[in-house]
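Novice: sequence and predicted structure, then a few things I'm wondering about:
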Amino acid sequence: MRMIIDTDPAMGTLGGDPEDSFAIMLALNSPGVTVEGITIVQGNMPAEKGYYNAHHLLRLLGREEVPLKRGRLLPLNEDRAIQVQWLQQRKGAEQITAEVEPEGEDADAVSFLVDTVRANPGEITLVTIGPLTNIAAAIQTDPEFAPAVKNIVMMGGNAECAGNISPAAEFNYWQDPEAADIVFRCGADITMVGLDVCHKTHLYPQQVEECAAGGGELGQFVKEATAPWFKVMAAGSGSESLHLYDSLAVAVATDPSLVTLEDSHVEIEVGDGPAQGMSVSYHKPFQR
């Protein structure tokens, strides 16, 4: 299986959700999976910080040969004040990873996506675990991009449960509603791994401690980077665990039998009201 991961990794930025990096580690260690590249998008953290974090993780894993590209720094609609403010507020978050800047083509994730998919029609699975800005930009750049994608497995949305950034919306779609709308309209084969199923997954601090105990530099990095997020979860929702949202999307991409899939038509609310970013799923009994 050939995969590109589009992600907004925050492991390495203290206080950010570290879970994207677990998904990256899962993909890189999954038999039969070739990660053709990792593209960074704005989301949990500014894309600049996401690039620092992914670069550091690949170094610790000894996988620096995997292409790493930084993508869009802002949502498609740069006038979305709340979403842009979200990014601005996180620019000052403390980094425990080196600030490495991309050079040349490494700062153009959209071109990498288009070129790689177009050169390998029907072979590349896109696993999107952040906002869909880069993917939507690739669709806008080249009309033949979406038809050439094998399939898209995305962590995002909510079908029957409440959102996690607002009562209506899941964060990835909320952070760039226009992008999510473009992707859902592109005609590609999409599997939406939403909050409904992601909330059934848990990772506990003691499990991280066990992994860190024998994990050397990587284990200590994971322990240090995840500790603040466990505190955020405990203070915000009273949870002792974090959810493995993005890791589940990678797992489903490699083995769809892990979940029960249901056909559905999905529309995205792109307005500016309280439901912005909401995914409206027309599954049973509302199928269209």
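Specialist: Cool, the structure landed.

Novice: going forward, measure contacts between C-alpha atoms and count neighbours the same way
Specialist: Will do.

Novice: wait, Glu78 sits on Val84?
Specialist: Yes: taking contacts as Cα atoms under 8 Å, Glu78 lies within contact range of Val84: 7.1 Å.

Novice: between the two, who's got more neighbours?
Specialist: Val84 (20 against 11; other Cα atoms under 10 Å).

Novice: where along the chain do the helices fall?
Specialist: Using DSSP state H, the helices of the chain run over 19-28, 47-61, 81-90, 109-119, 133-141, 145-148, 171-175, 177-184, 195-198, 205-213, 216-237, 245-254.

Novice: most tightly packed of these?
Specialist: When these are scored by mean count of other Cα atoms under 10 Å, the highest mean neighbour count falls to helix 171-175 (a mean of 28).

Novice: and it, how far from the chain's centre?
Specialist: 10 Å (Cα atoms, centre = their mean, to the nearest Å).

Novice: got a list of contacts for it?
Specialist: Contacts of helix 171-175 with the rest of the structure, by Cα atoms under 8 Å, 6 or more residues apart in numbering, involve 43, 75, 83, 129-132, 155-157, 163-165, 179-180, 268, 276-279.

Novice: and stretch 45-58, by the same measure?
Specialist: So stretch 45-58 is contacted by 8-13, 16, 21, 40-42, 64, 66, 68-73, 87-88, 90-91, 95, 97-102 (Cα under 8 Å, 6+ apart).

Novice: and with 6 Å instead?
Specialist: For stretch 45-58, the external contacting residues (Cα atoms under 6 Å, 6 or more residues apart in numbering) are 8-10, 12, 41, 64, 73, 87, 99-100.

Novice: pasting the second one now:
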Amino acid sequence: MSKKTKVIIDCDAGVDDAQAIMMALAYPHIEVLGITCVAGNVSVHQVTLNVLRILKACGKLGKIPVYKGAESSLVSRKINLATHFHGDDGLGDNPDDNAPDASHLSSKSAVLALIEEVNAHPGEVSVVAIGPLTNLALAARLDPTFTHNVKEVSLMGGNIAGRGNVTATAEFNFYVDAEAAHVVLNDFHCPVYITSWETTCNFPLKQEWFLKWLEKSTEKGRFMKRINKTAMEYYTSERGQKECGTQDYVTCDPIAMALVINKKFIQETKKHHVTVELGGEITRGLMVVDWSDRFDKSKEVNTFLLTKFDQDMLTDMMELSLA
């Protein structure tokens, strides 16, 4: 029997988070040790409820622990929610009268869960971080060995060409907690794979394929169609087409998940030092890439910018997730 890949999913459970989680749950070689929640697309309380709904739709409620994490960024109490895309509830404004409540949550905090699971399996746990990076930064500050013991981090966030989706220059996850992103990019010793906003925009899902995918006549398929209501309205809007630069469907978080499910998914990465701008009035949250290798040469480069991937493999994984 092949060895399973141990994964912790750290998320802010909007629509594309749901896609990524459902992909992971579809593969028997992926062992999801837990799902840690952070404020981002919606409040952290709503994120926890959304994760429980996703697990219920997949028949996994009660089988995977869900942990509540940071309710605000490291420095600011204010969170810029992404309800214009994900809906006020984060899942397309489609409430479920039979949705599981908070009694299904673990009593342990997300940050402690991250530290304990990673340290219990040093060098074996991949962390897929598809929201603001607050929980990971707090774990690193509470236990510095955490950054050595993680096998790898695959994150969705940042930008490689200064193209923003929440400000002119900043991607949402990095902008929400720029200080946390700074900790992960500068202090983690494990490999960090970065799926940037521009990479997701460069490889959109064809609208014809995506609409057909949403018509899957399975329970998971019907759930996915319901929660994509506000997202589809966004993509057909003038704002959506300006931000994404396409009329096709830009999905983000499933890409970060796919490269952990199967490394053959990766077709090209760029290995460079990266950091994030913290002080600029206009550029705060901008990911800064050292394209010409001018940064501190004494520090090992462990960040890999995903620039090209196998789109057919991604759609195959998404198909399986709703089977």
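Specialist: Okay, I see it. None of these values were measured; they are calculated from a predicted model.

Novice: now distance to Leu113 of the first structure too, for the contacts of stretch 45-58 of the first structure, in JSON lines please.
Specialist: Shown next, in JSON lines, are those (distance: Cα to Cα, whole Å):
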{"residue": "Asp8", "distance to Leu113 of the first structure": "16"}
{"residue": "Pro9", "distance to Leu113 of the first structure": "18"}
{"residue": "Ala10", "distance to Leu113 of the first structure": "22"}
{"residue": "Gly12", "distance to Leu113 of the first structure": "25"}
{"residue": "Val41", "distance to Leu113 of the first structure": "12"}
{"residue": "Glu64", "distance to Leu113 of the first structure": "18"}
{"residue": "Leu73", "distance to Leu113 of the first structure": "16"}
{"residue": "Leu87", "distance to Leu113 of the first structure": "23"}
{"residue": "Glu99", "distance to Leu113 of the first structure": "24"}
{"residue": "Val100", "distance to Leu113 of the first structure": "21"}
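
Novice: from the residues you listed, list just the buried residues.
Specialist: 8-10, 12, 41, 73, 87 (16 or more other Cα atoms under 10 Å).

Novice: closest to Pro147 of the first structure out of those?
Specialist: Nearest to Pro147 of the first structure out of those is Val41 (Cα to Cα; 21.9 Å).

Novice: separation between the alignment partner in the second structure of that closest one and Val111 of the second structure?
Specialist: Alignment note: Val41 of the first structure maps to Val38 in the second structure; criterion TM-score structural alignment. According to Cα to Cα, to the nearest Å, Val38 of the second structure stands 10 Å off from Val111 of the second structure.

Novice: re the thing from before, who touches the match of Val41 of the first structure in this structure?
Specialist: Val38 of the second structure touches 12, 44, 69-70, counting by Cα under 6 Å, 6+ apart.

Novice: if you set the cut-off to 7 Å instead, what comes out?
Specialist: 11-12, 44, 69-71, 135 (Cα atoms under 7 Å, 6 or more residues apart in numbering).

Novice: just to revisit the earlier point, and the buried ones among the contacts of helix 171-175 of the first structure, selectable in PyMOL?
Specialist: Per 16+ other Cα under 10 Å, the buried members of the contacts of helix 171-175 of the first structure correspond to this PyMOL selection:
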select buried, resi 43+75+83+129+130+131+132+155+156+157+163+179+180+268+276+277+278+279
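
Novice: among the contacts of helix 171-175 of the first structure, which lie within strands?
Specialist: Of those, the ones assigned to strands by DSSP state E are 155, 268, 279.

Novice: centroid-nearest residue for the second structure?
Specialist: Nearest residue to the geometric centre of the second structure (Cα atoms, centre = their mean): Ile130, 1.2 Å.

Novice: close enough to count as contact, it and Ala13?
Specialist: No: using Cα atoms under 7 Å as the test, Ile130 of the second structure is too far from Ala13 to be in contact (8.6 Å).

Novice: and Thr251 of the second structure? What does it align with in the first structure?
Specialist: Match for Thr251 of the second structure (TM-score structural alignment): Leu244.

Novice: ok, that match touching Asp20?
Specialist: No: with contacts counted by Cα under 7 Å, Leu244 of the first structure stays clear of Asp20, the gap being 8.5 Å.

Novice: and Trp213 of the second structure, what is it in contact with?
Specialist: Counted by Cα under 7 Å, 6+ apart, Trp213 of the second structure has zero contacts.

Novice: roughly how far does it sit from Glu179 of the second structure?
Specialist: From Trp213 of the second structure across to Glu179 of the second structure, the span is 37 Å (Cα to Cα).

Novice: map His56 of the first structure across to the second structure for me.
Specialist: By TM-score structural alignment, His56 of the first structure lines up with Arg53.

Novice: from the chain's centre, how far out does stretch 281-300 of the second structure sit?
Specialist: Distance, centroid of stretch 281-300 of the second structure to centroid of chain: 22 Å (Cα atoms, centre = their mean).

Novice: which residues does it contact?
Specialist: Contacts for stretch 281-300 of the second structure (Cα under 7 Å, 6+ apart): 158-160, 162, 169-170, 174-175, 178, 272-278.

Novice: stretch 248-259 of the second structure too?
Specialist: 16-17, 19-20, 128, 130, 154-156, 195, 200-201, 204-207, 235, 244, 265-266, 314.

Novice: what's the residue lying closest to Gly69 of the second structure once chain neighbours are set aside in contact with, if anything?
Specialist: In this structure, Gly69 of the second structure finds its nearest non-sequential neighbour in Ala110, 4.5 Å apart by Cα to Cα, 6 or more residues apart in numbering. Shown in contact with Ala110 of the second structure (Cα under 7 Å, 6+ apart): 36-37, 67-69, 135.

Novice: now swap in Phe304 of the second structure and tell me
Specialist: Listed by Cα under 7 Å, 6+ apart, the contact partners of Phe304 of the second structure are 192-194, 269-272.

Novice: what is the corresponding segment of the first structure for the host helix or strand of it?
Specialist: Here Phe304 of the second structure is covered by strand 303-309, with elements defined by DSSP states H and E. Counting by TM-score structural alignment, strand 303-309 of the second structure falls onto no part of the first structure.

Novice: can you check stretch 110-129 of the second structure too?
Specialist: Stretch 110-129 of the second structure corresponds to residues 109-128 of the first structure when matched by TM-score structural alignment.

Novice: span of the matching stretch from start to end?
Specialist: End-to-end distance (Cα to Cα), stretch 109-128 of the first structure: 13 Å.

Novice: same check, this time on stretch 20-35 of the first structure
Specialist: Length of stretch 20-35 of the first structure, first residue to last, Cα to Cα: 15 Å.
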